[in-house]
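*Asks:* let me see the structure of the following:
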Amino acid sequence: MVTALVPIAPGSEELEAVTVIDLLRRAGVAVTVAGLGDGPIEASRGVRLLPDRTLAEAATEDFDLVVLPGGGPGAQALAADPNLQTLLRRHAEAGAWLGAICAAPSILAGAGLLAGRSATSFPGWLDEVADVDYREDPVVVDGRIVTSRGPGTAMDFALRLIELVCGREKAEEVEARLQRPTAQQLFAAGP
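*Replies:* Presented below is the predicted three-dimensional model:
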């Protein structure tokens, strides 16, 4: 079974975190949600998220995928956690998949994992990272690192992660069950 870790902190963007957690679980991925401390985390819009365990407890485990949700304050809190920095470097060296959306690609940059790579983020979060080939695509894959732009791209990001870790067939199966229309279908329906 594919395993994934989704670290969250106060101020994490709940739409990104919950979308990733939900869709990965729909694909059969064993997702562990880890908070910086014990108890519920208040996300960026006041939604309370309940982690499975603390990041300190999960940091010694190995996962196939580590996904970082954005939200400025949450990303800054996660970036300051030494357990996470160590975990990200260890997983990168082991060839695990790493994903980050919105402000969270800055965490990967701070860990030295985006040097010489293509990546995207919420506008402004990678501006001062000189050695990143910044893209404005909704989802960017470079090697085993996947980045995305923000809440509006969270579903595309999660589906791409599923495709990469579980296969295209599983990603298509999950997407079909979502009954998600294309933008063309939405706009053709009129007012």
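*Asks:* from here on, just use CA atoms for contacts and neighbour counts.
*Replies:* Fine.
*Asks:* contacting residues for the residue nearest to residue 52 when sequence neighbours are not counted?
*Replies:* Leaving aside its sequence neighbours, residue 52 sits nearest to residue 33 (Cα to Cα, 6 or more residues apart in numbering; 5.2 Å). Taking Cα atoms under 8 Å, 6 or more residues apart in numbering, we find residue 33 in contact with 5, 6, 7, 8, 21, 51, 52, 53.
*Asks:* next one: residue 162
*Replies:* Taking Cα under 8 Å, 6+ apart, one finds 24, 27, 168, 170, 171 in contact with residue 162.
*Asks:* is it true that residue 126 touches residue 104?
*Replies:* No: under the criterion of Cα atoms under 8 Å, residue 126 is not in contact with residue 104, lying 9.6 Å apart.
*Asks:* more neighbours: these two, which one.
*Replies:* Taking other Cα atoms under 10 Å, residue 126 and residue 104 do not tie; residue 104 has more neighbours (32 against 22).
*Asks:* secondary structure class for the nearest residue to that one once chain neighbours are set aside?
*Replies:* Distances taken as Cα to Cα, 6+ apart place residue 70 nearest to residue 104, at 4.7 Å, with adjacent residues excluded. Assigned with DSSP: H, G, I helix; E, B strand; the rest coil, residue 70 falls in the coil class.
*Asks:* now the other sequence, so there's something to compare against:
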Amino acid sequence: MERKKVALFLTNGFEELEALAPVDLMRRANIEVNTISINQEKEVVSSRKITVLADKIIKDVNFDEYEMVVLPGGPGTKNYFESKEVLEIVKKFAENKKVGAICAAPTVLASLGILENRKAICFPACEPDLEQGKAILTREAVVKDGNIITSRGAGTAIDFGLALIKELLGEEISEKIGKEIVYY
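*Replies:* Predicted coordinates for the structure are as follows:
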């Protein structure tokens, strides 16, 4: 069986738990996850000033190789809106692949019309943006509607990571990883 491939965006100001917990969990499940800097360099500075070295730079990536793109949130979410390339990639993936977004990042999906008439969740302070995008807000830790998975924030990062695994590899593998990290 061919390994599943996921592209996870990193931008200055990303929230550490929302990015690195899902990366860790998916890699434990043998999913090939590439962290993709949307900056011009591989070094990305998180919201808590931790410098992380991304695997790749966005301009050097062939996104046709991936079946899912993931957007962590945090104060850096505003940078997604300033990247036409990120917005185009997210739109394309929403049409025929899979998209995951957590915390403030679902606002990017809402702004693109992707969440219209779909169940979704985000960081509580961002809920008006989802409502404006005509999303159907829920109160779960993680929400899956079709090929879109959204989550609330840093406190739900493990739930989010396990949901991404479930989407790509099934419930059995997701539960296995959850048990391995003593989450269940």
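*Asks:* drop the TM-score for these two in here.
*Replies:* Put the two chains on top of each other and the TM-score (TM-score structural alignment, normalised by the length of structure 2) is 0.92; 179 aligned residues with a Cα RMSD of 1.3 Å.
*Asks:* just to revisit the earlier point, give the aligned equivalent of the residue nearest to residue 52 of structure 1 in structure 2.
*Replies:* Aligning on TM-score structural alignment places residue 33 of structure 1 opposite residue 35 in structure 2.
*Asks:* and what of residue 4 of structure 1?
*Replies:* Per TM-score structural alignment, residue 4 of structure 1 is aligned with residue 6.
*Asks:* three-state assignment of the nearest residue to residue 27 of structure 2 once chain neighbours are set aside?
*Replies:* With sequence-adjacent residues excluded and distances taken as Cα to Cα, 6+ apart, residue 27 of structure 2 is closest to residue 33, at 6.6 Å. What three-state DSSP gives for residue 33 of structure 2 is strand.
*Asks:* from residue 69 of structure 2, how far off is residue 33 of structure 2?
*Replies:* Taking Cα to Cα, to the nearest Å as the measure, residue 33 of structure 2 falls 10 Å from residue 69 of structure 2.
*Asks:* list the residues that contact both of these two?
*Replies:* 6, 7, 8.
*Asks:* one step back: can you pull the contacts of the match of residue 4 of structure 1?
*Replies:* With Cα under 8 Å, 6+ apart, residue 6 of structure 2 has these contacts: 31, 32, 33, 34, 66, 67, 68, 69, 70.
*Asks:* wait, a strand at it?
*Replies:* Yes: counting by three-state DSSP, residue 6 of structure 2 falls inside a strand.
*Asks:* that one and residue 177 of structure 2, how far apart?
*Replies:* For residue 6 of structure 2 relative to residue 177 of structure 2 (Cα to Cα), the value is 17 Å.
*Asks:* likewise residue 78 of structure 2?
*Replies:* Distance of residue 78 of structure 2 to residue 177 of structure 2, given as Cα to Cα: 32 Å.
*Asks:* do the same with residue 89 of structure 2
*Replies:* Taking Cα to Cα, one finds residue 89 of structure 2 at 29 Å from residue 177 of structure 2.
*Asks:* residue 172 of structure 2: neighbouring residues, count only.
*Replies:* Residue 172 of structure 2, neighbours per other Cα under 10 Å, totals 11.
*Asks:* what is the aligned counterpart of it in structure 1?
*Replies:* By TM-score structural alignment, residue 172 of structure 2 lines up with residue 169 in structure 1.
*Asks:* name the element its match belongs to?
*Replies:* helix 168-178 (DSSP states H and E).
*Asks:* ok, which stretches of structure 1 are helices?
*Replies:* For structure 1, helices defined by DSSP state H occupy the ranges 14-26, 55-58, 72-79, 82-94, 105-110, 154-166, 168-178, 183-188.
*Asks:* with distance to residue 44 of structure 1 as added columns, please give those helices in TSV.
*Replies:* Putting these into TSV (distance: least, Cα to Cα, whole Å) gives the following:
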stretch	distance to residue 44 of structure 1
helix 14-26	7
helix 55-58	19
helix 72-79	8
helix 82-94	20
helix 105-110	17
helix 154-166	15
helix 168-178	25
helix 183-188	27
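*Asks:* so who does the residue most central in space within structure 2 touch?
*Replies:* Central residue of structure 2 (Cα atoms, centre = their mean): residue 70, 2.7 Å from the mean position. For residue 70 of structure 2, the contact set (Cα under 8 Å, 6+ apart) comprises 6, 7, 8, 9, 99, 100, 101.
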